[in-house]
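**Q** Below are the sequence and a predicted model; questions follow.
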Amino acid sequence: MLLRKLLVLNLALAGVMTLDVQADELDTFQFRAGQTWQYDSNVFRLSDAVIAPPSDHFGVTTIGAKIDKSYGLQRFEFDINANRYNYKNFSALDFTAVNYAAAWRWSFTPALYGNLTTDRQEYTDNTANFQNPGQLNRRTDRLTLLDAEYAIDGPWRVLGGVFERSSSNSQALTFEGDSKVRGIEAGVKYVFASDSSFAYRLKQGRGEYPNRVLSSTFASDFKDREHEFKLVWPITGKTTIQSRLSYFDRAHDGLAARDFSGFVGQLEATWLATGKTTVNGGVVRELGDYQTNNISYYQGNRFFIAPTWKPTEKTALKFRYDHGVRNYKGPLTGFVATNRRDTTDLAVLGFEWEVIRAVKVTTSVFTDRRKSNEFAADYKSHGANISVLASF
């Protein structure tokens, strides 16, 4: 799937280390407010081969609310927050992002149930490639999904659904452009007595690239097809594996040179090492749209590890390291392949302290680096932030 759902990672780089204060199950309504202050040594992710990268300090003010309520077999959830970004030196970058997630966890009978969900996430995508260096791109992802699951006999389930997803950019000339896809999905699922499950889904979608200037080298419409396999396997009471493997194919109308296909997926494991230590890690295979005259798509591999140590009930020390490699492919006829290859490294070390039940303080430091064999596509940055979040 072309779902760019490293959102927490992107928010961390932008200075909004998501502070998820867990409410009790009985809490129906929750209000929250917070403030983040961050320093970033290379706010535009520029290469020092071209210019001395500018740094900046900025703050993010957050207000939000959450509703979670059950009525019989039905459950309703709504979460909304507004984030106001204010930069000290580059005030032209100031903006307000309003994000939300809503869900109806419906059930007509104990055997027939599903979800109707919709969400919107706007964030600063400061590692994006576009044709106006020295600016920031704000990316907005939306997803609406109606799915259903029916238990037909013992462990077997029938799956179905319809969806619409879109991505848009504040910068007009991005190489990973705006897109919108509508589609359907159908499949089967087997649930084991051990609570393990294995599922297959066929997803088919029809999409377009909105706001694109059409030419002989850029198509406006495309078709997606994906064969997806998912496995959830709690190996022991302390170790769980979740995996997804898909074969994805995108075909562009009237411009086969832009087509691409291949395997995508993720293998992730969570290990409760001790009563105070949890280790999460995995590997990811990526495939994405990226269009210039010399490139049509990219293939990538990443691995990550994220241990958490809780010395007390109210404190936690967290670390995350991501390493990835991207290769860019698919030149148009008559253009020479760039053979571009990027290597990325991101490390974040954070500390959380629940001062009282309603107040949490988080601080972190990070380093972010990309090396590339393409001139001026490399960058390096480091920074630190501190956040305070109150919820009640």
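**A** Alright, I've got the coordinates. Numbers count the residues shown, from 1 in each chain.

**Q** can we go C-alpha only for contacts and neighbour counts from here?
**A** OK.

**Q** Could I get the full set of helices for this structure?
**A** Ranges of helices in the chain, per DSSP state H, are 7-14.

**Q** what number of residues lie near residue 313?
**A** Counted with other C-alpha atoms under 10 Å, the burial measure for residue 313 works out to 9 neighbours.

**Q** can you tell me which residues contact the nearest residue to residue 206 once chain neighbours are set aside?
**A** What sits nearest to residue 206 in space, not counting adjacent residues and going by C-alpha to C-alpha, 6 or more residues apart in numbering, is residue 223, at 4.7 Å. When the contact criterion is C-alpha atoms under 8 Å, 6 or more residues apart in numbering, the partners of residue 223 are 204-207, 250-253.

**Q** Against residue 38, how distant is residue 316?
**A** Using C-alpha to C-alpha, to the nearest Å, we find residue 316 at a distance of 20 Å from residue 38.

**Q** Who has more neighbours out of those two?
**A** residue 38 (23 against 18).

**Q** ok, that one - contacts?
**A** If you count contacts by C-alpha under 8 Å, 6+ apart, then residue 38 has 15, 57-59, 383-386 around it.

**Q** if you set the cut-off to 6 Å instead, what comes out?
**A** Residue 38 is in contact with 15, 57-58, 384-385, counting by C-alpha atoms under 6 Å, 6 or more residues apart in numbering.

**Q** The structure to be compared is supplied as follows:
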Amino acid sequence: MNKRRDVSGYGDYVLVSALAFVGVMTCLPALAIEGDTFTPYASYGIYYDANLLRQSDAVRQSGAQLSDRWTRAGVGIRMDKEISRQKLTADASVYRADYDHFNQYSNTGKDAVANWKWALGNQFTGNVGVNYAQALTPFEDYRSLERSMQTQTKTYVDGSWRFHPSWQLNTAYSHYDLGYDLASQKPSERTLDITDVGVDYLARSGNKVGVVLRHIEGDYQYADINSYSQNEVKAKVDWQITGKTLIQFLGGYAKREYAVNPQRDSGVPSARLTAYWKATNKTAISLGAWRELGATDNLAANYARNQGVSLASTWDATSRISVDGLVMTEKRSYNGVSVIAGLDPLNRSDDYRNALLGVTYKPTSHWRIRAAVFRTTLDSNIPSASYSTDGAHISTRYEF
């Protein structure tokens, strides 16, 4: 089993590096170019959730305190700089969240992203970057009165070589690291190393079709029984049907293999189709449908097959007010395979639904106010896993 380093210090290093990157670039007047943007900002929000702990209806009916209100205040800085054909972007922020009732969940979170979009001549382009986030573990993943903080770090590099006017070779590599501060969450920690190789045909119309080969190495340091290798072959299509309609498709076959327990091996078709429609100059609609191999840390299941559809829309009511909405439903079917002696297979099936409606108001070009309401339900054949909740928030952000 591969030994993995402690990620907590590495995450802080990534955040400090991203902040330093923004700071150094800000302080280089010799490189300053007209149009550069270095923008500090501040944000504040008030949030409410009727079932914060994602407990079943039976628990809710018992009269137990499950709702809560919290505030979140943050500061950050973003950068957008172009140097010749190179483009550098970054955004780093820190925030404080304080809960009224479940004050043990109060926490300080951090976010940082940085990307270098590079170009070499007319044939070579790509990206190098890092994403980092330290935040409270979602209650959907960890229902406990004990606070759990998770740290996610993704580093990536990709490149494309247009070796012919109609053909392009693509390659990419990314490393994903998920860590937790609680010992009880250590079995869910993982690293993913993802390698892609593919080729695209570029039509004169601007449309694109291609093939992608992907290899994933998933390593669970504290639960090697979940470590796996996965190979995928998929076709992809980006097709502009009309000036207002775009369709994107990525689909094929995925095969997952477990070194410790081969009986958990699985192979399933997977695909995702997304359609974008600019209905009017002020209205846009997107429709998504998917059938994919989902992740699961459950030792009584070797995978979750997720099938779902979503519909999202935005409407620019005025030059200062926009309205957005989302409805989504997904069925999650867990393939039951017992991997521990004495543990019965778990053929779990969940129906997840989510709906959101939001309004954004921009009093000025620097100031944004947003309000939103949501409704979320999970119906499972495991009664204790089912829950329903609704909530709302109002937040504001000012860019200096």
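**A** Yes, it's here. All values derive from a computational prediction rather than experimental measurement.

**Q** circling back to that earlier point, ok, which pair from the contacts of residue 38 of the first structure is furthest apart?
**A** With distance counted by C-alpha to C-alpha, no two of the contacts of residue 38 of the first structure lie farther apart than 58 and 384, which are 11.0 Å apart.

**Q** quick one: the strands in the stretch 101-250 of the first structure?
**A** Along the stretch 101-250 of the first structure, counting by DSSP state E, counting those that start in this stretch, strands occupy 112-124, 138-153, 156-169, 179-191, 197-208, 221-234, 239-252.

**Q** which stretch among those comes nearest residue 69 of the first structure?
**A** strand 112-124 (14.7 Å).

**Q** packing partners for that closest one?
**A** strand 95-109, strand 138-153 (3 or more C-alpha pairs under 6 Å, 6 or more residues apart in numbering; DSSP states H and E).

**Q** can you give me the angle it makes with strand 156-169?
**A** Angle between the axes of strand 112-124 of the first structure and strand 156-169 is 20 degrees (criterion: axes from the mean of the first three to the mean of the last three C-alpha atoms, to 10 degrees).

**Q** List the buried residues for strand 112-124 of the first structure?
**A** Taking 16 or more other C-alpha atoms under 10 Å as the neighbour-count basis, strand 112-124 of the first structure is seen to contain the buried residues 113-124.

**Q** Which residues outside that strand are in contact with it?
**A** Defining contact as C-alpha under 6 Å, 6+ apart, one finds that strand 112-124 of the first structure is touched by 97, 99-107, 138-150.

**Q** I would like the range of the second structure that aligns with stretch 373-387 of the first structure, please.
**A** The counterpart of stretch 373-387 of the first structure in the second structure, counting by TM-score structural alignment, spans residues 381-395.

**Q** now swap in stretch 80-95 of the first structure and tell me
**A** Residues 92-107 of the second structure are where stretch 80-95 of the first structure lands when matched by TM-score structural alignment.

**Q** circling back: distance check, the corresponding residue of the second structure for the residue nearest to residue 206 of the first structure against residue 62 of the second structure.
**A** Residue-level alignment of residue 223 of the first structure against the second structure, with TM-score structural alignment as criterion, gives residue 229. When C-alpha to C-alpha is applied, the distance between residue 229 of the second structure and residue 62 of the second structure equals 44 Å.

**Q** Check residue 250 of the second structure too.
**A** The value you get for residue 250 of the second structure to residue 62 of the second structure, if C-alpha to C-alpha is used, is 46 Å.
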